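Asker: Next come a sequence and a model predicted from it.
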Amino acid sequence: MLKSLKIREVDRFPGQVTCLAHVANANKIVKQKLTERQLEMFKRTVFGRFLDIELVFNNPLIHHMLLWEVKNSGMDSISFFVRGKVVTFSKDDFLLITGLWRSLTRVGRSEESSHELFTKYFGSRLASDTFHLHLLEEEYKELVFENDDDAVKITLVYYTEVAMMSKNKQKNVVDRTLFDDVEDIDYYNSLDWGTIIWQRTPDSLKIALKDKVGLYKEKMRGNKNYVVKYSLRGFPQAFQVWTYKILSLIAGNVATRKSNVAIPRILRWSCSHSVSFKTLERDIF
């Protein structure tokens, strides 16, 4: 089985992973920004449940898992050889962990959407081709909302872009269409977000270490302490929680199980710190 690994054991290298789904920071900003009533309203939206996530992104754990990816994973899944068996992270796993199942009720989009929300709060300040995510975040912190509904809708766009879509804050511009979609909040909540976000997740995991072995060997010639750095799109927090599930030794060592019944399942775990790669190698893998 070891021969089917994408990266041979002798070719493994140290890595530092950055998660572009900025959930923890977005949660902090939203909780500081919204009133108690607005927070309760936001929690009833499609992403409101994620305000209760208590996870530090454990980049050594993610990197360790990726080093054990097997070749020829499925088109819509990714597999690993862990503790003597092949395990597969699939879309169903992702949906169970996030709870982002597609709504059984299809909601048609209102025809009244026409950039009104964007224009009201941002139109006079920033052109769409320069409205990068870091500017959205800066502007969001300073906004004065006219009413609670606007507060929730603007927050939902901010949270989608910064916490859920895993974009580069400095390089990616805000998707203006989200402001139109969110004007009809029932329509926005009914969109197939599970599929939208899932599609970004395995694709990012599968290409994360592409060509990194050669890069590491080249850089090591001039710097023995070189560490490969890369980032992940999608929603790798779901992958992290899935890893907790499949590694029976994880509870108490890397993460804490808070509940056996919380929905979605991502809320069943908490993690306040990252465990070192060497500790994972010794105690878990």
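Answerer: Happy to help now that I have it. Numbering: from 1, shown residues only.

Asker: CA atoms for contacts and neighbours, from now on please.
Answerer: Will do.

Asker: how about the helices in the stretch 1-150 of the chain?
Answerer: Assigned by DSSP state H, counting those that start in this stretch, the stretch 1-150 of the chain shows helices spanning 23-33, 36-42, 59-66, 91-98, 116-118, 133-142, 148-159.

Asker: what helices or strands is the host helix or strand of residue 180 leaning on?
Answerer: Residue 180 is part of helix 177-182, with elements assigned from DSSP states H and E. In terms of contacts (3 or more CA pairs under 8 Å, 6 or more residues apart in numbering; DSSP states H and E), helix 177-182 is packed against helix 116-118, helix 148-159, helix 185-190.

Asker: Second structure for comparison follows:
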Amino acid sequence: MVKSKSPDIDVGKMYFSYADHFPGRISSMCKLSSVIKAIEEKLTKRQLTMFKKDIFGHFLECRSFSFSGVILHNLLLRQVAHEEDSREDQLWFQIGEHLIRLSIVEWCLVTGLSFGVDTNKKNDEMEQRLRNTYFGGVHRKINVKEFDAIFKELKFEEMDDMDALKIALFYFADRVLNARKNHCQINFDWLDQVDDTQYFRKRPWGLLSWEMIYESLDNVLFEKDEKFKKTRLKNPDHNIEKYNLYGFTSGVQAWIYEAIEGLPSTWVVKMKNKIPRILQWKPMASSRINFAEVYSFFNDESRLGDVLQTLEPNSKESSRNYWVSVKDYLPSIPGWVLKHQPSINVMLSAPDDYGVYTNVGNENLSTPTSLYSFYGDVSGESVQVFSEVPPGVSKFGRAYIPSYVYNSPYMIPPIRRRQNVRPLPRLQILEHAIDMSMTVKINPLRGLKDSSMFAEFDRWFTGDSRVRRRVQHPRSFFQIILGTASMGWLGDEHIHEYLRLISEKERQYPNALLQRVTHTDTFFWHTMSKSMTDVDMLLIPVNLDGEHWVLARVDFRKNKVWIYDSLITCRDDKRYRLKFKPLEVIFSRWLEYVGFYNIRPELRSADPWKVIVVRSTPQQEPGTGDCGVFVLMVTMYLMFGLGLEFNASHVEYFRKKIAVDIFNDDIVL
């Protein structure tokens, strides 16, 4: 099955390039925890003991197995194409630089369900006693949701214990292993078959559940990338693709936890060594996990623990029926896996961190996660609201994380880091100083006097082998800057790289600064509490709703945050206003927390912070990916005290200038 427009995806290549990755919200039809809870609540003590000793009894320990759709979605984005003759028994995914396999082997080891040849009974061989006795007869139609309600209304204490066991076994099989939408009819064949408990127990539930989850995983993202792009063109507010997963999704989660070691404890906790392996894990609440966090973790070799390509049985598992049943069906490792080069999947930048979690019911954050961790929720009653304040901010700034974690709205995918790569720049503190020997007239629009700089870049970009020079970034990096790939959306590394050049230019021409001002990287830094005390103003690249760059100018003397948004006219003022409310309270508390006012006590004020949008900000063309370009230009103009006298017609030139400046590792003023 092909998941993109091209039907000829090379073996070993991800179906979706990084540039085509998108945030998703999964609704899982599998209700493992709720089904276990219902069984424990409804069955009598004796009936529950009987269930515990039967084929699905071990799952009673999974009463707190939260669904983590964000992790599962990030896995599905990384599925790689493989040979047709191996498609029936295994799926392959790339995590960092590693390939991992999900096959019937891993499935049985994780779930404890057996494999084998299925011998399904014919309809005329099956009894329908349970249907006639408890569920209204053979002519009554019952969907999944209705059966949930019926199960909870049955009087199990008045029921024959064996009938109670049979109904509970069917309930688990149909609601967990065969999980479907609520409106689907229950599997009446299974309900009839469970009356013959010996036959029901011998069925290869590992195979039956594997077939359904395989089909669900392998088809679920088919053409979802194109659907996401088309919908987004029609509706710019569309920032997440929703879809359903069927079958035993909890088993897939448990396999991920087994295959990828070192997952953060805020995602999942390993309780103790148990078999089958699903019993070892306790997933954390999905609201603690967001798309960008998982995306960056899966791409970061320095944070990944051991990544297991396949799972192997331990000594205890080797004697279990589920392993004995599957060991003769072991799929071989395809030859292409042994020859696989991870670099085949290093592509252009990918959209990321849309500020939206991938599980139903989660809410977007309104403030930096670092600030929330200090102070918790903030009451809106204590906050003043300004009519000038702009629409829908779901994230303001960044949490305290190393900048190698690509926590951005438009991500540059991972490339193996060499030890000699230039380290990320620290926050640059710049004091106003007069040096008449280094005066400079700054005009970013006047063009380059030396056209050879443009010409050399053009030759290198088009592949001229005669251009002999070392360039730090690949051509794909510059394609995005020039707007020829990924809609021209700049990622953290583009923003970061140009801010580094601005910092170097500030040191070269310190007298060009008209005020005590500095800027941050695309992340808040641990050292900020010290460095901010030397300046009166701070410029911060920020993303709104994870899909749009803006610039925040923090004025420490006036207790104001000015927002430079190149798409103000496209935003809903009410949403914007409400989302900014908590920030006006929290920012001052954050400055207290990092010790800012201990060094600058004269700036401490009882007045609340105010967030104001600068309506005169130059505006980009709606529907373009030019926001990052505007952020860089506004930053440079403000740093050097220039009026914001440019507009959307200058974007093409600015893109070329940014590319050439980075190519030459110097900004030409």
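Answerer: Noted; the coordinates are in hand. A quick note: this is a predicted structure, and the numbers were derived from the prediction, not measured.

Asker: Superpose the two chains and report the TM-score.
Answerer: For this chain pair, the superposition-based TM-score is 0.90 by TM-score structural alignment, normalised by the length of structure 1; 279 aligned residues with a CA RMSD of 2.5 Å.

Asker: Point out the most buried one among the helices and strands packed on helix 177-182 of structure 1.
Answerer: Stretch with highest mean neighbour count among these: helix 148-159 (a mean of 21; mean count of other CA atoms under 10 Å).

Asker: what stretch of structure 2 does it fall on?
Answerer: Mapped onto structure 2 using TM-score structural alignment, helix 148-159 of structure 1 spans residues 161-172.

Asker: Once aligned, what mean separation remains between the matching stretch and structure 1?
Answerer: Its aligned residues in structure 1 lie a mean 1.2 Å from stretch 161-172 of structure 2 after superposition (mean CA distance after the TM-score superposition for structure 1).

Asker: outside of that stretch, which residues touch it?
Answerer: With contact meaning CA atoms under 8 Å, 6 or more residues apart in numbering, stretch 161-172 of structure 2 is reached by 35-36, 39, 43, 46-48, 50-51, 56, 130, 156, 190-191, 194-195, 197.

Asker: now the residues you listed: which count as buried?
Answerer: Taking 16 or more other CA atoms under 10 Å as the criterion, what is buried in these is 35-36, 39, 43, 47-48, 50-51, 56, 130, 156, 190-191, 194-195.

Asker: Could you say which one of the helices and strands packed on helix 177-182 of structure 1 comes nearest to residue 277 of structure 1?
Answerer: Closest to residue 277 of structure 1 of these, according to CA to CA: helix 148-159, at 30.6 Å.

Asker: name the element residue 612 of structure 2 belongs to?
Answerer: Using DSSP H and E, residue 612 of structure 2 sits within strand 610-613.

Asker: I'd like to know which elements that strand is packed against.
Answerer: Going by 3+ CA pairs under 8 Å, 6+ apart, strand 610-613 of structure 2 lies up against strand 560-564, helix 573-593.

Asker: Tell me which of the ones you listed sits most buried.
Answerer: Using mean count of other CA under 10 Å, strand 560-564 ranks as the most buried of those, with a mean of 22.

Asker: Residue range in structure 1 corresponding to that strand, please.
Answerer: Taking TM-score structural alignment, strand 560-564 of structure 2 hits no residues over in structure 1.

Asker: One more: stretch 374-383 of structure 2?
Answerer: Using TM-score structural alignment, stretch 374-383 of structure 2 pairs with nothing in structure 1.

Asker: can you check stretch 456-469 of structure 2 too?
Answerer: Under TM-score structural alignment, stretch 456-469 of structure 2 has no counterpart anywhere in structure 1.

Asker: now stretch 478-497 of structure 2
Answerer: So stretch 478-497 of structure 2 is aligned with nothing, judged by TM-score structural alignment.

Asker: quick one: terminal-to-terminal distance for that stretch?
Answerer: Counting by CA to CA, to the nearest Å, you get 12 Å between the two ends of stretch 478-497 of structure 2.

Asker: Also stretch 45-55 of structure 1?
Answerer: 21 Å.

Asker: May I see the buried residues of it?
Answerer: Buried residues in stretch 45-55 of structure 1, counted by 16+ other CA under 10 Å: 45, 46, 47, 48, 49, 50, 51, 53, 54, 55.

Asker: Trace the first one over to structure 2, please.
Answerer: Think residue 45 of structure 1. Superposed on structure 2 with TM-score structural alignment, residue 45 of structure 1 falls opposite residue 54.

Asker: Can you give me the distance of whichever residue in structure 1 pairs up with residue 19 of structure 2 to residue 227 of structure 1?
Answerer: With TM-score structural alignment as the criterion, residue 19 of structure 2 lines up with residue 10 in structure 1. For residue 10 of structure 1, the distance to residue 227 of structure 1 equals 16 Å [CA to CA].
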